[in-house]
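Chemist: task: produce atomic coordinates for the following.
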Amino acid sequence: MSEIIKTQAIVLGKMNYSDSSLIVTLYTDHNGKVPAILKGARSPKSKLALIVDTLNHIEVIFYKKESRELQIVSSADLISHFPNIKSDLESTKYAFAVLELVRNLTIENESNSRLFKGLVRILEHFENKKESPSILFARFFMFLITETGYEIMIDKCSICGKELTPEFSIGYNFSTGFICNECLQSHSGFEKIESELFKFLYCLKNKKFLNGLKVTTIDEGNSFLERYVKEHIPDFKGIQSLEMFK
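Modeler: Down below sits the predicted model:
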C-alpha cells in the first residue's frame, strides 16, 4: 500500500531514464533524501521536467512505498528556481557543491527538518547575494558537518583545555583535534594552523560575521573542511562540483 506524501523539496539532481522519464533525488522537509521517478516527464506535453529541475525549490506530491527503491512523483509546483544563482557562474558552482554535499552525506528517508530549512535558507542567501558564494558554501558545510554528527570541536585545546581564540596560531591533527600554541610547542605530530585560517573556521563554527578575509584563506578553510570529512567518512571522495566549474 502506497502512502501519499505532499511536501516541500529541493531538487538535488536528476538524470534521464528510459525514453521519456526522469530519475530525481529530492531533499524533502519531512522525509529527508528521497530518490524518485517522474514517469513521462520528458514528453513534450509535460511541464514536470522544467519544474523538477536541479536546484529548484518545489512542492511535490509522491507515492511512497517502503519496499520500492524509487518513489513515484505524481505532481509538482514551483516555489523558486533561484534565477540569480543560475545566472552567476560563481554562485552556481558553490550552490551545486552544496547540493552535492547533501546528496552524498545524508541517508535516504532520514528526516531532518532542520537540515531542510538550512538548505533552503542558504540557497536564499545565495540568491540574495548576502555574502560571497565561497563563504556561504563554507557556512553551510560547517552546518552540515554538525547536523550529520561530525561536529568540529574548536573552542578549547584538546590537550590542556585552554580556551582557543582566533588571535593566535594553533595546532591540529585529525585524531586529537585543535590544540593551543603552547601545547603545539611541546607536542609532535600536529600541523600548524595560522591565525587567519583558524579565525575563519572559528567564526564559521560560532556563526560570527566574516569580513576582510583573503580569498586564499577562504579556499584553505573549505579545503580543511573537505579534508576533515574525508578523514571521518572514508566513503566521501571530495567535492566534484568545485572541480567541474574550474
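
Chemist: drop to CA atoms for contacts and neighbour counts, all remaining ones
Modeler: OK.

Chemist: how close does the residue of the chain positioned farthest from its centre sit to C180?
Modeler: In the chain, counting by Cα atoms, centre = their mean, S186 sits farthest out from the average C-alpha position, at 36.7 Å. According to Cα to Cα, to the nearest Å, S186 and C180 sit 10 Å apart.

Chemist: not counting sequence-adjacent ones, nearest residue to E124?
Modeler: Using Cα to Cα, 6 or more residues apart in numbering and skipping residues adjacent in sequence, the residue nearest E124 is F82, 7.7 Å away.

Chemist: please give me the structure for this one as well, since I'd like to look at both together:
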Amino acid sequence: MLSKNNSIVLSKLKYRDNDLIVKCYTEQRGVVSYMLRGVLKSKKGLSKTVYFQALSQLQIEENYKPNQSLHFIKETKFNYIYKSLHTNIYKSAIVLFLSEILSNVLKEEEKNEDLFHFITASLQYLDNEDQFSNFHLLFLLKLTRYLGFLPENLDNDYAFFNLESGVFEASNHGIYSVSGENLTLLKRLLGTSFDALHTITIKAKQRQEFLNMLLYYFELHLGSFKKPKSLQVLNDVFR
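Modeler: Down below sits the predicted model:
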C-alpha cells in the first residue's frame, strides 16, 4: 500500500554491498525500518543518501506492508532543510549524540504525534539558534515527559531529587539522591523553555556532570538503555 509519511531519520546501516537499511521515527507509524536497494551502487543512487543523514526531516512515499519488518520507499523529499545542523561541527556533535539516544529509546511501532512534533520542532529550533551548548540537556529532560518518567515537579523546594523514584524529597536516600549544583540546575531547567535557555550559563565540567546524571536517570527508567558511544565526542567538542 502506497502512502505518505513524515519521518525523522534515526540511523542507517549498510547491508550487503549496495543496500542501506534506514530506521526512521514516523508521524503515522512510530518506528519504521526501510530497505533502500542498490543506493550505493551508482552515483545516482549515492546522491539519494543525502536525504538520510542523521535526524533529517523527510516526507516519504512508502510501500508499507503490515507484519513485515522492512518496508520500501518509492519517493523521498525534505520536509525541512537544515541550514546548519549538518555543517556546524558543534551542532553535528549534538545531532550524532541525539540520534543515537533516540534510536535507542524509541521502540514503539505506533504513532505518537505529540512526540514526533516535539522532536521536529526542537531540531528546527536548534538549527536556527546561535547559543545552543546546553540544548541537549533540556532536550533530554523534556524527552522524559514522552517516555513516561518526567521528574515530579510538585515538591521542587525539597533539598534532594531521587533518580530512582523521579520525585523531589526532603531527605537523602543514598546513591539515588541528587543535591548541590546538579539539583539546582535540574530545577532551573524544569522551569525553562528552549527560548529562555540562553539565560542559563553552565560551565563545561558541570554540563558533563549533569549530562552523566541524566543518562543515569535514563538507565534507571529504561531497562534496555545504553550509554551512547558518541558521548565522548560530544564532551570533547564542548570541553
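
Chemist: now what about the TM-score between them?
Modeler: TM-score for the superposed chains, counting by TM-score structural alignment, normalised by the length of structure 2: 0.84, backed by 229 aligned residues with a Cα RMSD of 2.3 Å.

Chemist: how about E110 of structure 2, what does it touch?
Modeler: 28-31 (Cα atoms under 8 Å, 6 or more residues apart in numbering).

Chemist: can you check L185 of structure 2 too?
Modeler: The neighbours of L185 of structure 2, taking Cα under 8 Å, 6+ apart as the test, are F210.

Chemist: so it is in which element?
Modeler: Using DSSP states H and E, L185 of structure 2 falls within helix 180-190.

Chemist: pretty sure the residue nearest to E124 of structure 1 is touching I58, no?
Modeler: No. Applying Cα atoms under 8 Å as the test, F82 of structure 1 and I58 come out as separate, 11.2 Å apart.

Chemist: more neighbours, the two?
Modeler: I58 (22 against 17; other Cα atoms under 10 Å).

Chemist: the more buried one belongs to a helix, doesn't it?
Modeler: No. With DSSP: H, G, I helix; E, B strand; the rest coil as the criterion, I58 of structure 1 is located in strand rather than a helix.

Chemist: close enough to count as contact, it and I79?
Modeler: Yes. I58 of structure 1 sits in contact with I79 when judged by Cα under 8 Å, with a separation of 4.9 Å.

Chemist: contacts only, for the nearest residue in space to K230 of structure 1 that is not next to it in sequence.
Modeler: Using Cα to Cα, 6+ apart and skipping the chain neighbours, the partner closest in space to K230 of structure 1 is F236 (5.4 Å). Counting by Cα under 8 Å, 6+ apart, F236 of structure 1 touches 104-105, 229-230.

Chemist: now list the buried members of those residues.
Modeler: Buried members of these, scored by 16 or more other Cα atoms under 10 Å, are V229.

Chemist: so what does the residue nearest to K230 of structure 1 match up with in structure 2?
Modeler: In structure 2, F236 of structure 1 lines up with F225, judged by TM-score structural alignment.

Chemist: mind checking the SS state of that match?
Modeler: Quick answer, by three-state DSSP: F225 of structure 2 is coil.

Chemist: where exactly do the strands run in structure 1?
Modeler: Using DSSP state E, the strands assigned to structure 1 run over residues 3-17, 21-28, 32-38, 57-64, 71-80, 170-173, 177-179, 191-193.

Chemist: thanks a lot, see you next time.
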